[in-house]
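>>> The sequence and its predicted three-dimensional model are supplied below.
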Amino acid sequence: MVRIAEVRFAGINVTPKTNWSFVEVRTEDGRTGTGECTLANHEAALEVEIARLDAALRGADARDRNAVTRVLVHAPAGLVRHAAVSALEQALWDLAGQEVGVPIWRLLGGRLRGRVVLYANINRGVAERVPAGFAAAARRAVDDGFTAVKLAPFDPFVWEDAAEPAQRAAYAQGLERIAAVRDAVGPGIDVMVDCHWRFSAGGAAALVRDVARFDLHWLECPLAEANLAEIRRIRSMANDRGMRLAGAETLAGLAGFAPVIAAGAYDVLMPDIKYCGGHEEMRRIAALAQVHGIEIAPHNPTGPICHAHTVQVCATIPNLGRLEVQFGETPLFFGIAAGAVPAISGGAAPVPELPGLGAGLAEGVAAERPWRPMGSPWLDPRLG
């Protein structure tokens, strides 16, 4: 028996607008497994939820993942609960690999590839949020070896306020940002656009028509997943114009993804290992998606532990596209970590060979850089 001694929360501030959140599971034999549960502006709730897990799981067997990490779509704490459980599951896999001396992917049945192709999410690396600022960030990513870049160009637009002149100007500027990135990277680079659920159904239809000239690889999360019929209609419009539709980054569990898959809502599903339930649940989601001919491109724009875990599971998924990675947000991506975090440059990440995850948090970093409330979050609170 491998008894859990402690489940603890670690929130770390990495930029004036970004905290990353983690779970560390310590066992009585002195080992530590690490998972990531970053959920912007919900650090205090995560800390409370993980304290509840700590009280419930002390003395439990760390090998009993099936018993302690079940995903309940109707969980009262919602995405906070799912993030905490997903990070716990990650940490337990880390411990399992450490125990037998093999990487996580080996315990998941073996890898299908030795490297995972990446795309660069440049959004939070853009300080000057003008078209030229987005273009410069995109060029830096291409110069670093990426063959695909993603931007989120429409802040501060929200469809509920679309009648206001300032919102119309924000939409127009969003199109200018996309045009600048397309011109900067040229025709040989894939460009993806993340909409962060900013549009109504009618607005999303107009958006598809307006962005068709930019030869996008995909359009992501144009509207909330509550209306699958409208998302399916938008997908059809996008496909007719040579674009894929991508989304579902905040859903949890196979039960959360199954209706989306059945509805044919997306060409590309983006489960996030921080929210979907962890390694095994992501693999179940990917398997169901494969049956329906749907590609998996996991959501992964946060910290180094999420990245390291997602590379491990991506090594085992047949219907994998590119994996997202944050680009240019902060050098602390590597600075807060210990061990070997897979690369985020050169357009691909090697699949690790070290036991377990092969990475963790640097000693004392959570105390040195404690999380702090964000007065100016990246997203309008109405968007999640």
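Received it, and whenever you're ready, just let me know what you need.

>>> When you work out contacts or count neighbours from here on, use the C-alpha atoms and nothing else.
Fine.

>>> What is the biggest strand by length in the chain packed up against?
Counting by DSSP state E, the longest strand found in the chain is strand 4-15. The criterion is 3 or more C-alpha pairs under 8 Å, 6 or more residues apart in numbering; DSSP states H and E, and the helices and strands that strand 4-15 contacts are strand 18-27, helix 43-57, helix 365-368.

>>> Could you dump those into a markdown table with mean neighbour count and distance to residue 123 added?
Listed next are these as a markdown table, based on neighbours: other C-alpha atoms under 10 Å; distance: least, C-alpha to C-alpha, whole Å:
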| stretch | mean neighbour count | distance to residue 123 |
| --- | --- | --- |
| strand 18-27 | 26 | 13 |
| helix 43-57 | 18 | 22 |
| helix 365-368 | 14 | 25 |
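
>>> let's bring in a second model and compare:
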Amino acid sequence: MQTLKITDIETEIVQVNHRGNWLFVKVHADNGTIGVGEASHGRDDDRVQHIIDTVKPALVGWNPFQLEAFRQRFYRDTESHTYHTALSGIEQAMWDLAGKALDVPSYQLLGGKCREKIRLYANINRATVDRSPSGFANNAERAVAEGFTAIKCAPFDDVSVANISRGSLTPAICLGIDRIRTIRAAIGGDIDLMVDCHSRFNPGIIIQVAKELEDLHLFWIEDAVSLDNLDAFAHISRLHWDPDCNR
């Protein structure tokens, strides 16, 4: 095992816009190498930084190659999303340090790469300050002009539990549908369009929404229901995609 030791851990926030910032973690090693990880979207950047500062004394002198020991000591199922965001940023930086110490890409330590290149899409959600359908469409058009062939949006962020409990397409849901239709009209049919729902729906409502959008040929509908409800995902997939299933 490499005899590398952590000497310091620091964070850096990069300002993005009113919807949030990027938070990076820098783990320093005694050979001068710096590993970089990301701990953004932890719901509270100040809290993420506090957690990192709290665990740092225990990690000074730690060998970044001891990744499994790090997980066993610090990861806890009972802790919050914010806590695990902080820990994941540190772990990413440790993988980066290990790869740099061995002079190989980090993906090589994780079993090797599966493809030669990765297609990029433009996620326009955070950049869209004007949340009207035309505001979404304008940003989508701008991304296509910059060369992107796939666009992702999150048009249902106004939808709440109260909306989906009614069992029908409420104004907030219809606004999201209008946003998607306006984007598709602006970018044309040759650009792939993806929709992120941020777990806003239940199975019954997302099936209705999917039927409303069927003619737009979406590339995917992402995160429609709670991520830990696998039965709901299976139910949605069976009802929407199986032509022989009794709807």
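Received it, and whenever you're ready, just let me know what you need. Just so it is clear, the model here is predicted, and its values are computed rather than measured.

>>> Could you tell me where the longest strand of the first structure falls in the second structure?
On the second structure, the counterpart of strand 4-15 of the first structure by TM-score structural alignment is residues 6-17.

>>> Superposed on the first structure, what's the mean shift for that stretch?
With mean C-alpha distance after the TM-score superposition for the first structure, stretch 6-17 of the second structure departs from the first structure by a mean of 2.2 Å once superposed.

>>> got a list of what residue 229 of the second structure touches?
If you count contacts by C-alpha atoms under 8 Å, 6 or more residues apart in numbering, residue 229 of the second structure has none.

>>> Show me what it lines up with in the first structure.
Aligned by TM-score structural alignment, residue 229 of the second structure pairs with residue 227 of the first structure.

>>> do the same with residue 241 of the second structure
Match for residue 241 of the second structure (TM-score structural alignment): residue 239.

>>> can you tell me the mean distance of the helix or strand where its match lies from the second structure after alignment?
Using DSSP states H and E, residue 239 of the first structure falls within helix 228-240. Once fitted to the second structure, helix 228-240 of the first structure is off its aligned match by 2.2 Å on average (mean C-alpha distance after the TM-score superposition for the first structure).

>>> Find the residue at the geometric middle of the second structure.
Computing the C-alpha centroid of the second structure and ranking residues by C-alpha atoms, centre = their mean puts residue 41 first, at 8.6 Å.

>>> where do the helices sit along the stretch 51-200 of the first structure?
For the stretch 51-200 of the first structure, the helices defined by DSSP state H, counting those that start in this stretch occupy 65-68, 78-100, 104-107, 131-143, 165-185.

>>> so the fourth one corresponds to what in the second structure?
Right, helix 131-143 of the first structure. Aligned by TM-score structural alignment, helix 131-143 of the first structure falls on residues 133-145 of the second structure.

>>> quick one: that stretch to the first structure mean distance?
Stretch 133-145 of the second structure sits 1.6 Å off on average (mean C-alpha distance after the TM-score superposition for the first structure).

>>> Flag every buried residue along that stretch.
Neighbour counts over stretch 133-145 of the second structure (16 or more other C-alpha atoms under 10 Å) mark 133-141, 143-144 as buried.

>>> Residue 196 of the second structure: which of these is nearest?
Closest approach between those and residue 196 of the second structure, by C-alpha to C-alpha: residue 136, at 13.6 Å.

>>> Hmm, the closest one is touching residue 124, no?
Yes: taking contacts as C-alpha atoms under 8 Å, residue 136 of the second structure lies within contact range of residue 124: 7.5 Å.

>>> what sits in contact with each of these two?
Residues touching both residue 136 of the second structure and residue 124 (C-alpha under 8 Å, 6+ apart): residue 153.

>>> The nearest residue to residue 159 of the second structure once chain neighbours are set aside - how many residues pack around it?
Spatially, and ignoring its direct neighbours in sequence, residue 159 of the second structure is nearest to residue 172 (5.5 Å; C-alpha to C-alpha, 6 or more residues apart in numbering). Other residues near residue 172 of the second structure come to 17 when the count uses other C-alpha atoms under 10 Å.

>>> Now check the first structure for the residue matching residue 172 of the second structure.
Checking with TM-score structural alignment, residue 172 of the second structure has residue 170 as its match.

>>> can you check residue 118 of the second structure too?
So, by TM-score structural alignment, residue 118 of the second structure is matched to residue 116.

>>> Test my guess that that match contacts residue 313.
No: Residue 116 of the first structure is beyond contact range of residue 313, at 10.0 Å (criterion: C-alpha under 8 Å).

>>> circling back to that earlier point, against the second structure, where does the helix or strand that comes right after the helix holding residue 239 of the first structure fall?
Using DSSP H and E, the next helix or strand after helix 228-240 of the first structure towards the C-terminus is strand 244-247. With the alignment judged by TM-score structural alignment, no segment of the second structure is matched to strand 244-247 of the first structure.
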